[in-house]
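Asks: Quick one, fold the following:
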Amino acid sequence: MSQTLQVVIVPSPGMGHLIPFIEFAKHLVHFHDYFNVTCIIPTIGTPPDAMKASLLALPSNINHIFLPPISFEEDRSDHSEVGNVVLISLAMTRSLPSLRHTLKSLIETNTRVVALLVDSFGTAAFDVANEFKLSSYLFFTSNAMALSTLFYLPKLDEMVSCEFRDLPEPVKIPGCVPVNGRDIGELFQDRKSDTYKLFLNMARRFGLAKGIVLNTFIDIETGALKALMEEDEEYSGGVRPPIYPIGPMIRAGSSDRGRKSDCLTWLDNQPSGSVLYVSFGSGGTLSHNQLIELAFGLEMSQQRFIWVVRSPNDESANAAFFKVQSEKDPFDFLPDGFLERTKQRGLVISSWAPQIEVLGHGSTGGFLTHCGWNSILESVVYGVPMIAWPLFAEQKINAVMLTEDVKVAFRPEVRKEDGGLVIREEIAKVVKKMMEGVEGKKVRKRMRENLTDAASKAFMEDGASRKSLLKLALEWKNQKAGKY
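Replies: Take a look at the predicted model:
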């Protein structure tokens, strides 16, 4: 072919969305070397160093362009999870003029741009793609169950008058296990809010995409993918675009050897499968009271653990998403004497750990996770069963899928009489069940035999995800280039 084909990808702000876009780009150019990828990145404030480092490490056929940062000082009344979602959506919308200018420049330099792949918060960019006669695709960075929920949302909105948390019966989302209304997610619980209306409008615009790319694989979400890919009448009206499940795509291990050496050295000295890894992702935060309960629960369990601890926030469950968090040392919030009492079997790390290397280490036997989809896929790839502790966004839906459908996780109970906290006794019970109980052994076996093996086969030459990526690549190869 005389000219390399260019695919433009547009993630929303935040590492959690950038990571799967980067991994997709790497897989695309590796398996189909007639593509180059340009990653155009809307930003809120100055891009963090970790983001810059990830982008600079990419191969030469993947380029990146930061759009001018969007400021929200006049808009931001709080830093709640709901506020953050609205900010992300606004950032994507306010970045459209810069995106338009950048696309125009690419096309005018005789670059053969054949497709625009955007984040779920960036569906307004479909209109920009149309201006350049570009085919626009959606990259949904969560899973098929969450996508099925969003496609079902307009119909559910018409059927139900109360708040979803007040529904007396579980919601039957097409292709998925029934979900209690309270587990649909905090972002959907106030139907009069701007956030709910944003997601409702987002779901309706998904159908405008020429195709939807999903970082999942058939063996982990058979029912949801089947419902999305077939003519399921349970969804509301409108045609669903073709679905391309191309996962699991996870990031490679860190190249920062200095930061991770102490952590992995400690793991080297622990028995096989004996350590529980505790982390709430790049943005998750606990309240002060919940942090105290978790500390005592880990201590009471008498199990080995690595805990990535972050300063608490009583206002938001994802206060660290845009670095809006306490500057105090997180160790200052731990119970008195906790570090001393647990030093023989626990390692507490401030804010960051090399998650890929920890999950891939032979001493790691469990993962207490916030149920972000990236973390779930990483755990699946390395065969580590989970304790599901969802915090925000679609994570409660993910927790239901893990515990009720594929059954590779335990979920601690949250009771009203405990003030909405997961209390220390419950934490200790679930941790012990995972790490030393018979049920934990069954979950570990189920994870490795049903999911981890299937994940490793998905990108083999005849694997379903490899074939799905090939189908998408051929479709893009045959697209006409964008014009201005």
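
Asks: alpha carbons only for contacts and neighbour counts from here, please
Replies: OK.

Asks: give me every residue that touches S135.
Replies: 114-116, 129, 210, 479 (CA atoms under 8 Å, 6 or more residues apart in numbering).

Asks: Now a ChimeraX select for only the buried ones of these.
Replies: In ChimeraX syntax, the buried subset of the contacts of S135 is picked out as below (16 or more other CA atoms under 10 Å):
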select :114,115,116,129,210
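
Asks: export the contacts of S135 to CSV and tack on secondary structure?
Replies: Converted to CSV, the contacts of S135 look like this (DSSP: H, G, I helix; E, B strand; the rest coil):
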residue, secondary structure
V114, strand
A115, strand
L116, strand
A129, helix
K210, coil
Q479, coil
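
Asks: So R112 is in contact with N478, correct?
Replies: No: shown here, R112 and N478 do not form a contact pair, counting by CA atoms under 8 Å, at 11.7 Å.

Asks: Another sequence for comparison is provided below:
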Amino acid sequence: MMTSAALDMDSVRAAPTTICHMVAMPYPGRGHINSMMNFCKILASKQPDILVTFVVTEEWLGFIGSDPKPENIHFASIPNVVPSELVRAADLSKFIEAVITKMEAPIERLLNILEPLPTVIVADTWLFWAVGIGKRRNIPVAMYWPMSASMFTVIQHFHLFAQNGHFPVDISAKGDEQVDYIPGISSTRLVDLLASSNGSNLQITHRLLEAFSWLSKAQYLLLTSLYELESQAIDVLKSEFPFPVYAVAPAIPYLDVAENSPQASDDSDPNYFEWLDSQPRSSVVYISMGSLLSVSSAQMDELAAGLRGSGVGFLWVARGEACRLKEVCGDRGLVVPWCDQLRVLSHSSIGGFLTHCGWNSIQEGVFCGVPFLTFPIVADQIQNSKLIVEDWRIGWRVKEDVGVDCLVAREQIKGIVQKFMDLESGEVKEMRKRTSELQQICQRAIEKGGSSETNISAFIRDISQCHGR
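Replies: A predicted model of the protein is given here:
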């Protein structure tokens, strides 16, 4: 029973003049949902007579159902696919398996009651069965990829690893070997590409490859990347797919910042902007390790000790560990359980971003012109770190070794933070200059005639033609 499916049905029925009814289907994880919702908001702002039905599980509706959104975006929900504790990454493999095998049927039932009838589907690439739904209903499907174009390209050409004797492989023995045979990807250490495709993650890799096998049956591919940042990878994908490939980044809430909407804050510490206002320009390191996978408590303690010893000011979003870490960190920084990340990164006192290298966070850091200290944990984060450090040269690695269990000591953290925040260093000045250049590229891309704005407008024209099918 879809208890919330009719949540916005009255307003949906009241919109007969819409030129297009788009059903958005994100993978039920924080980063995926945020990315697709931001994209939908950008789309809705450009074409107010597009109606978007944003489909989430009942649990996620509880999390985001009261969030502000445009009038032409409505929520609909399906039952939770698995017990809620799995959403917390208790067993990521089982959760992904449930998403792949249990979401399709309730979404099919939901589509049967939507009014007006859907005219296009935008689905997360993990929800590859959406292609079959679209085919059965004669509805075009756009597959949405919320990670880097480089990561997409690596998975698209995964068969080349086997052809070159690199899969399966002992990463501990061959991880430092360079891979230069993936089209559109610069020479990269094998460990940066395959660290998350071995051992216990092998089942996830096979499921992702299955999802990619369906891509050629879709009608569009949406990449949350900027053409100027990953042009070689994007050009490869455009040449290989028989349908439009659109780079539509940044899929971040920049409209909210531009419109000066009210600042949200957490009741337990509402004064972090006042604290930032009191800090010198470019003097604060912002730290966030993401919303899903975490480093160990031991690593948190090393981070805290290193930051405290560096003498550099910092704002640390530590979620559930915030209370404990406040005691460990001393009075040089501020530790909070949550913050409005894009607003924080755009604050003049922020001089660096120590990050787990999630793709949404990277987009926000580039948009705000903030250089990075990279601390990848798993999956695409490892390759994202390589993009930042080696390809774009707008950051440094804190964590050189790949793996969740590799502990970075406090003295190493202290040293690199001090060096990174030395604004008089020639090396640091060069890095910050490149960071500023990428920020300008990013902001030009969303302006009229920019690469992202042009691609989004072209996609809107495409899906508007689907109306009245």
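
Asks: Closest one to G372 of structure 1 out of the contacts of S135 of structure 1, please.
Replies: L116 (25.2 Å; CA to CA).

Asks: Might one say that the closest one is in contact with I9?
Replies: Yes: the criterion here is CA under 8 Å, and L116 of structure 1 meets it with I9 at 5.9 Å.

Asks: more neighbours, R112 and N478 of structure 1?
Replies: Shown here are R112 of structure 1 and N478; by other CA atoms under 10 Å, R112 has more neighbours (20 against 9).

Asks: need the contact list for the more buried one.
Replies: Neighbour list for R112 of structure 1: 3-6, 481-482 [criterion: CA under 8 Å, 6+ apart].

Asks: Narrow those residues to those that are buried.
Replies: 5-6, 481-482.

Asks: TSV please, covering the contacts of R112 of structure 1 and showing distance to D256 of structure 1 and secondary structure.
Replies: TSV is the format used below for the contacts of R112 of structure 1 (distance: CA to CA, whole Å; DSSP: H, G, I helix; E, B strand; the rest coil):
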residue	distance to D256 of structure 1	secondary structure
Q3	36	coil
T4	33	coil
L5	33	strand
Q6	31	strand
A481	39	coil
G482	39	coil
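
Asks: ok, those residues vs K133 of structure 1, which is closest?
Replies: Using CA to CA, these come closest to K133 of structure 1 at G482, 5.2 Å.

Asks: Pull the contacting residues for that closest one.
Replies: Counted by CA under 8 Å, 6+ apart, G482 of structure 1 has contacts 107, 112-115, 132-134.

Asks: Serialize those to CSV and add fields for distance to P354 of structure 1 and secondary structure.
Replies: Output for the contacts of G482 of structure 1, formatted as CSV (distance: CA to CA, whole Å; three-state DSSP):
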residue, distance to P354 of structure 1, secondary structure
I107, 39, helix
R112, 38, strand
V113, 36, strand
V114, 36, strand
A115, 34, strand
F132, 41, coil
K133, 42, coil
L134, 39, coil
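
Asks: Show me which of the residues you listed is closest to M145 of structure 1.
Replies: Using CA to CA, the contacts of G482 of structure 1 come closest to M145 of structure 1 at A115, 25.7 Å.

Asks: The closest one and N36 of structure 1, how far apart?
Replies: 11 Å (CA to CA, to the nearest Å).

Asks: now the counterpart of L28 of structure 1 in structure 2: how far from M22 of structure 2?
Replies: Matched to structure 2 by TM-score structural alignment, L28 of structure 1 sits across from L43. L43 of structure 2 sits 10 Å away from M22 of structure 2 when distances are taken as CA to CA.

Asks: more neighbours, those two?
Replies: M22 (24 against 19).

Asks: so that one sits right up against D49, yeah?
Replies: No: look at M22 of structure 2 against D49 with CA under 8 Å: they stay out of range, at 10.9 Å.

Asks: What sits closest to the counterpart of N138 of structure 2 in structure 1 if chain neighbours are left out?
Replies: Here N138 of structure 2 is matched to K133 in structure 1, going by TM-score structural alignment. Leaving aside its sequence neighbours, K133 of structure 1 sits nearest to G482 (CA to CA, 6 or more residues apart in numbering; 5.2 Å).

Asks: distance of that neighbour from L67 of structure 1?
Replies: For G482 of structure 1 relative to L67 of structure 1 (CA to CA), the value is 20 Å.

Asks: number of nearby residues for the aligned residue in structure 2 for S282 of structure 1?
Replies: Aligned counterpart of S282 of structure 1 in structure 2: S291 (TM-score structural alignment). By other CA under 10 Å, the residues close to S291 of structure 2 number 14.

Asks: Which stretches in the stretch 351-484 of structure 1 count as helices?
Replies: 355-360, 373-381, 395-400, 424-436, 438-446, 453-457, 464-477 (DSSP state H, counting those that start in this stretch).

Asks: Where in structure 2 does the shortest one fall?
Replies: Residues 440-444 of structure 2 are where helix 453-457 of structure 1 lands when matched by TM-score structural alignment.

Asks: which parts of the matching stretch are buried?
Replies: 441-443.

Asks: Is it possible to get a markdown table of the residues you listed that adds distance to M147 of structure 2?
Replies: As requested, the buried residues of stretch 440-444 of structure 2 are arranged in a markdown table below (distance: CA to CA, whole Å):
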| residue | distance to M147 of structure 2 |
| --- | --- |
| I441 | 19 |
| C442 | 16 |
| Q443 | 19 |
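
Asks: Alright, that wraps it up for me.
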